[in-house]
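Engineer: Sequence and computational prediction follow.
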Amino acid sequence: MRTESDSPPHRHYKWLVVGGGIHGVSIASRLIGEGIIDGNTNGNNSLLIVDEQQELLYSWKERTRATGMTFLRSAVGFHLDIPAEGLRAFASGYGHNGNKQKQKQKPLSKKAKRQSKNNQHRSKHGLGTSNGYPNAENPDTTTVGRDYQRPSLKMFNDHCDNVIDKYKLMDFHFRGRVESIDVCDEDGGNKPMPLRVVVRNSSGVDADANASGGVRESPPPGTTIVSADNIVLAVGNDDPAVPEWVTHLTSENNGYNYDKSIYHLLQLPNGDPPDAKTNPLYKANTDPNWDDFDRHEPRHVAIIGGGISAVHKALQIASKNSRDEKKALVHIVSRHRVREQQFDTHQDWMMTQQLAQLSLDHGGKGLTKRQRKFGMVESPAERRRIIAGERIPGTVPSYMTRAGTNSLEKAMGEGSISWYVASVARASRNNEATGGAQTASGSTYTLELTNGETVGPLDEIILATGLGKKVPGNRILSPLAASASLPLGPCGYPLVDESLLWKPRMGSTTTSTNIFVAGGLAELELGPSARNIAGARMGAERIARAARRRTASR
């Protein structure tokens, strides 16, 4: 990892990637892997990845861990390396230990022989084995799920680490947060102008917290200034969506959530979102083990939200009942009934250029009909309407609802999970001083729902309400768009070309800037799957292709 001393003010880079998550890592890997930039880290100014977390993919790993996810929703074909079969090849050799001791086995029954034969076939094709677990959902023994060949989270993360090591991406990581991006004051003619980037170092985030307002003539303490020829904005929306009633509930304790009994699944353990000083919920949850559900049992929990994260967490808690005498009761409060759907967008939106070319090579049509039609739509407002209609939030795949011994259907049938179709009308906290009933945790919550039902007493309230609806990175995006005359759609998202390049408006004083976008910021070009892992591959392909073309034209 680069430090402040490694990056003195005004050091210049060929490429600067803002964001070290799924999209940033995918793009950086492809730029190096395809030879667009030099991957040699010794004195190399070809790449800088700016992310405020201590390691790349930190947010992804922490959030998936917190939800209790064991298998990904997407297929094994979507990953962060360049080869289309990269994760499948990794899976074929994953978890095999040549030092395992051989044990004497009893003769197999006919059923066991059939299962063994199936497992041999699956192992041969890199699909893992089911070992008797319905739907192959045991992450300890299975690498890829049976349906849609979904990788286990552990294997996927190990493959991500392998990719990061392969391209030495940690050597290009600078820990900090981009505060501003400006076009350098240079007369570049028709050439793209370099970009000036101010980065607040994570080690000195609060260095000027008490400074008075006003314009500074020089960089504030704890910042680093660099410049770059090309910038990729691969930022996400890191602010968890918190219902208004939660703010009122925590305000009863002077704004503090002392026992961490109310928390958001997607709030990072050490996270400090921009509005942390105004949202009392964020003042808790700094302990890495804040979601440890062994803290107190029996346990009565309400989970707010009805999507895949809510169900993941509910099943994780309920699964304890089969291994522990203590009973956990989970109450899911959702505005809708269970919405069963395999993916949150149709698979037709996930066709990458690499897969499209393979399709053409084998007599297929390449990009799907949905993608081709979307590409012909000129109106940004119409594109946004299509995205809103095709991307369906709050859905849960059937392998979680109906399949296997650890399914939502089974848990609800046994009474360990209840589902309420309602919103929270009012939440209250009782204690011994007010005569409220006490639970094992020593604190009591009661939820009054809009359907007239009451849920409580509760030990904990877990928010699975997703992330906010703001434009990702809007804090730096809006000023940059205004200063460099970069066009935005009516929804506030960048209007980019097919290579995801954000070009200045026609007739503006800024002739050209090499600013690319990825992830959610690329939605108006890539479509509904832009935020997914498939979208990360699509974005990396397009940016790398644009870079290759530009190099070839010189």
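Structural biologist: Structure's in. What do you need?
Engineer: only C-alpha atoms for contact and neighbour calcs from this point on.
Structural biologist: Fine.
Engineer: Strands of the stretch 451-554 of the chain, start to end?
Structural biologist: 454-458, 460-463, 514-517 (DSSP state E, counting those that start in this stretch).
Engineer: right, and the ones you listed - which one's nearest Ser379?
Structural biologist: strand 514-517 (19.0 Å; C-alpha to C-alpha).
Engineer: Check what contacts the closest one and list those residues.
Structural biologist: Residues outside strand 514-517 that contact it (C-alpha atoms under 8 Å, 6 or more residues apart in numbering): 192-193, 229-234, 496, 499-503, 543.
Engineer: Go through the residues you listed and say which is closest to Asp165.
Structural biologist: Ala234 (20.1 Å).
Engineer: this is the other structure I want to compare:
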Amino acid sequence: MYKLIVIGGGVQGATIATWLLHFHRIKEEDLLVIDPYEYPLHKWTATTRKIGMTYLRSPSVHHLAPEPYSLKKYAKEKDYSQAFRGHYKRPQLNMFNNHCYDLFQTVSLQNCWKQGWVSALQFHDARWQVKLSSNEWIEAENVVIAIGVNHQPSIPAWAESVREAVPQSVTHVFDENAPNAGMDSDAAVVVGGGLSAAHMAATLAHKATEPVTMIKRHPFRIEDFDSDPGWLGPKYLESYHKESSYKKRRQWIQHARHRGSVTKSMYAELRLLEQKNKLNIITDDVETAHHQNGNIFLNMKNTGEMIADHLFLATGAKAGLPGEGWLSTLIKEHELPCAPCGFPIVDQQLKWSKGLYVSGALAELEIGPVARNIAGARKAAERICKAFPVLEVRT
């Protein structure tokens, strides 16, 4: 039996596991990270590679290592050229990823790794039992649920029938099957108005011989970050934590998040591509779509009909709990406390029940609007570390 199982090896789970090992809160042999993929951050690297991201949105101090200035030191030690960009020192993606991999190697995270899909979780005989899709059961004293939302892409209603009919011609940025599908399209259309859509559109436009089209429902929302930096500290969090109504906390989170926004630099790049006639930017709604003779016909609300040979959907993830069913079963069977929105009510150490902790989206009613991003992963790791006493380190 393990002392701790971390479900999920993305940014959230990898950060928590790394911090626990780094701060000697757990031994390597007592920790198991279960993830659907062969190595940490697989989903992160696959998605960022697909959309062509080169620099992160977050500043240099937001990374996975415990030491705040670790990434800056790493950039200097490895002599990276153009390691950071802009006023907020946004890190180069390739450098950020290499920093993560070196960090994981330092704490031997791969030795704690198990590839598999979790299909059930239950508490029995004073221990947590994790069931995998392979029907294997694994036991632990404690569990951290660190699953993301990107396994459940949001597909617009108008796109569902076309996606079912010609899945090779309609892909979501979160899709992993056929990652290069449509990348050489002569009539590509990107649907979405946020940063992922912007990166995808720019990547395609730089390669294409014909103009790429970007369709968004609203004018560009230009924001430096996912939410105001005040949500990282006491400026906003002091009042937030004093609020006892979880309904109001959910309202604050929804209001604080800059969903569907792009950075100033990304906006400037899109406009430049538009000026060069490499990108068409349309603000309108798609009402219906159908497929005929190898083309996808989009019926727009205000701008008539458009034709595409490949659709890239950058329309985010489904709202609601991650976990694809097994989490809802866990909540029901163990009567776990949830807010009116259905998300966990946890304590300051992100404990949901005896030996059960959460991070990411599942911890946002405690951590706040930044819970889902890298800064939120750091906050979750710091809090969960406090739940595990320091082990004696033999020299």
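Structural biologist: Now that the structure is in, tell me what you want to look at. Please read these numbers as outputs of a predicted model, since none were measured by experiment.
Engineer: Using JSON lines, lay out the strands of the stretch 451-554 of the first structure together with mean neighbour count and distance to His173 of the first structure.
Structural biologist: What follows is the strands of the stretch 451-554 of the first structure, written out as JSON lines (neighbours: other C-alpha atoms under 10 Å; distance: least, C-alpha to C-alpha, whole Å):
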{"stretch": "strand 454-458", "mean neighbour count": "20", "distance to His173 of the first structure": "43"}
{"stretch": "strand 460-463", "mean neighbour count": "22", "distance to His173 of the first structure": "32"}
{"stretch": "strand 514-517", "mean neighbour count": "23", "distance to His173 of the first structure": "19"}
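Engineer: Could you export these as JSON lines, including distance to Phe90 of the first structure?
Structural biologist: Below are the strands of the stretch 451-554 of the first structure laid out as JSON lines (distance: least, C-alpha to C-alpha, whole Å):
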{"stretch": "strand 454-458", "distance to Phe90 of the first structure": "44"}
{"stretch": "strand 460-463", "distance to Phe90 of the first structure": "35"}
{"stretch": "strand 514-517", "distance to Phe90 of the first structure": "29"}
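Engineer: from what I can see Phe374 of the first structure touches Arg385, true?
Structural biologist: No - using C-alpha atoms under 8 Å, Phe374 of the first structure is not in contact with Arg385; the gap is 11.0 Å.
Engineer: okay, these two: which has more neighbours?
Structural biologist: Using other C-alpha atoms under 10 Å as the criterion, Phe374 of the first structure and Arg385 rank with Phe374 on top: 19 against 11.
Engineer: Which secondary structure state is assigned to the aligned partner of that one in the second structure?
Structural biologist: By TM-score structural alignment, Phe374 of the first structure lines up with Tyr240 in the second structure. Under DSSP: H, G, I helix; E, B strand; the rest coil, Tyr240 of the second structure falls in the helix class.
Engineer: The residue lying closest to Tyr240 of the second structure once chain neighbours are set aside: neighbouring residues, count only.
Structural biologist: Nearest residue to Tyr240 of the second structure, sequence neighbours excluded (C-alpha to C-alpha, 6 or more residues apart in numbering): Arg249, at 6.8 Å. The local packing of Arg249 of the second structure (other C-alpha under 10 Å) involves 21 other residues.
Engineer: And Arg249 of the second structure? What does it align with in the first structure?
Structural biologist: Under TM-score structural alignment, Arg249 of the second structure pairs with Arg383 in the first structure.
Engineer: three-state assignment of its match?
Structural biologist: helix.
Engineer: list the contacts for it?
Structural biologist: By C-alpha under 8 Å, 6+ apart, the neighbours of Arg383 of the first structure are Phe374, Val377, Leu524, Gly527.
Engineer: which bit of the first structure covers the longest strand along the second structure?
Structural biologist: Longest strand in the second structure, counting residues (DSSP state E): strand 137-145. On the first structure, the counterpart of strand 137-145 of the second structure by TM-score structural alignment is residues 225-233.
Engineer: Return the mean post-superposition distance for that stretch against the second structure.
Structural biologist: Aligned to the second structure and superposed, stretch 225-233 of the first structure gives a mean residue distance of 0.8 Å (mean C-alpha distance after the TM-score superposition for the first structure).
Engineer: now do stretch 533-540 of the first structure
Structural biologist: Stretch 533-540 of the first structure sits 0.2 Å off on average (mean C-alpha distance after the TM-score superposition for the first structure).
Engineer: Does Arg339 of the first structure touch Ile392 like I think?
Structural biologist: No - proximity of Arg339 of the first structure to Ile392 does not meet the contact threshold set by C-alpha under 8 Å, at 9.4 Å.
Engineer: what do these two both touch?
Structural biologist: By C-alpha under 8 Å, 6+ apart, no residue touches both Arg339 of the first structure and Ile392.
Engineer: Please name the nearest non-neighbouring residue to the residue nearest to the spatial centre of the first structure.
Structural biologist: Taking C-alpha atoms, centre = their mean, the centroid of the first structure lies closest to Trp60, which sits 4.9 Å from it. Nearest residue to Trp60 of the first structure, sequence neighbours excluded (C-alpha to C-alpha, 6+ apart): Gly21, at 6.7 Å.
Engineer: Matching the one you found against the second structure, which residue comes up?
Structural biologist: By TM-score structural alignment, Gly21 of the first structure lines up with Gly10.
Engineer: Please apply the same query to Gln149 of the first structure.
Structural biologist: So Gln149 of the first structure corresponds to Lys89, using TM-score structural alignment.
Engineer: What residues does that match make contact with?
Structural biologist: Residues near Lys89 of the second structure by C-alpha under 8 Å, 6+ apart: Pro59, Ser60.
Engineer: and what of Met183 of the second structure?
Structural biologist: Leu204.
Engineer: thinking again about what came up before, output the contacts of Arg383 of the first structure in TSV; the columns should cover distance to Cys491 of the first structure.
Structural biologist: Output for those, formatted as TSV (distance: C-alpha to C-alpha, whole Å):
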residue	distance to Cys491 of the first structure
Phe374	17
Val377	16
Leu524	10
Gly527	14
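Engineer: Any of the residues you listed buried? List them.
Structural biologist: Phe374, Leu524, Gly527 (16 or more other C-alpha atoms under 10 Å).
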